[in-house]
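[1] Any chance you can model this:
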Amino acid sequence: MKHDARSPQVISQIREFIMRPTVAAAIADAFVRVFPASSSRANVLKQTALFCGAALLVWLLSLTYGLDLSAGFF
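    Here you go, the predicted structure:
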C-alpha cells in the first residue's frame, strides 16, 4: 500500500466533515433543552442569533470585495 504525504490531510478533512454536523447538532440540542419551544426568551435568542449570523455573513462578504476569487486564484 502506497502512502503519500496527503494521507494525514485527507484524514483530517474527513474528520472535520464528520464532526461539524455533530457539533452543530449538540449545540442545537443544548439550546432546545435550555429554552422550551414556546418560550419568548427562545424566540428573542433565535432572532438575535439569526441577525448576528446575517451580520457575520455580510462582514465576511465585505472582506472579499475586490478579491479575485476565480479558479486561477486557487
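[2] C-alpha from now on. contacts and neighbour counts both.
    Noted.
[3] ok, and for the one helix or strand Lys46 maps to, which residues are buried?
    Secondary structure from DSSP states H and E places Lys46 in helix 40-63. Using 16 or more other C-alpha atoms under 10 Å as the test for burial, helix 40-63 gives Ala42.
[4] mind checking how far it is from the chain centre?
    13 Å (C-alpha atoms, centre = their mean, to the nearest Å).
[5] For Val10, see how far away the residue nearest the centre of the chain is.
    In the chain, the C-alpha nearest the mean C-alpha coordinate belongs to Arg20, at 7.2 Å (C-alpha atoms, centre = their mean). According to C-alpha to C-alpha, to the nearest Å, Arg20 and Val10 sit 16 Å apart.
[6] Now show me the structure for the sequence below, then we'll compare the two:
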Amino acid sequence: MLMQSKVRYDDKSDVLYLFSDEGDIARSVEVSPGVTVEYGERGNILGVEILRASRVLTVSVIASLHAKQAGVL
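    Take a look at the predicted model:
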C-alpha cells in the first residue's frame, strides 16, 4: 500500500492527501464520509484523500506535516 508515498496537507482546505507517483488513477472510491481511496489499473492503491483532516489528526501530527512540507524535517 502506497509504497514510496508522499504526503501533502492543505490547511486552508483542511485536506490530507497521501499519494504515489506509480501510475494513473483508474477509479476512486469513497470508503467513508470524507475519505476517498484512488486505485490504479491493477487495483493497487495510488492515493488516499482525507477531507476535514484536522478532525482526525492531532495538532502535533499537523505541525509535523507542515514542517515536512517546509523541508524542516
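[7] Give me the TM-score for these two chains.
    The TM-score (TM-score structural alignment, normalised by the length of the second structure) is 0.21; 39 aligned residues with a C-alpha RMSD of 5.2 Å.
[8] circling back: tell me how far the residue nearest to the centre of the first structure lies from Gln13 of the first structure.
    For Arg20 of the first structure, the distance to Gln13 of the first structure (C-alpha to C-alpha) stands at 11 Å.
[9] Next, show the common contact partners of those two.
    With C-alpha atoms under 8 Å, 6 or more residues apart in numbering applied, the contact sets of Arg20 of the first structure and Gln13 do not overlap.
[10] could you pull out the strands for the second structure?
    Secondary structure of the second structure by DSSP state E: the strands cover 6-10, 15-19, 27-32, 35-39, 45-51.
[11] Comparing these, which stretch has the densest surroundings?
    The highest mean neighbour count among these belongs to strand 45-51 (a mean of 21), with neighbours defined as mean count of other C-alpha atoms under 10 Å.
[12] what angle do that strand and strand 35-39 make?
    Here strand 45-51 of the second structure points in a direction 160 degrees away from that of strand 35-39 (axes from the mean of the first three to the mean of the last three C-alpha atoms, to 10 degrees).
[13] if I look at Ile27 of the first structure, how far off is Glu16 of the first structure?
    As judged by C-alpha to C-alpha, Ile27 of the first structure and Glu16 of the first structure stand 16 Å apart.
[14] again with Ser7 of the first structure
    From Ser7 of the first structure across to Glu16 of the first structure, the span is 14 Å (C-alpha to C-alpha).
[15] Equivalent analysis for Ala30 of the first structure, please.
    Ala30 of the first structure is 21 Å from Glu16 of the first structure, by C-alpha to C-alpha.
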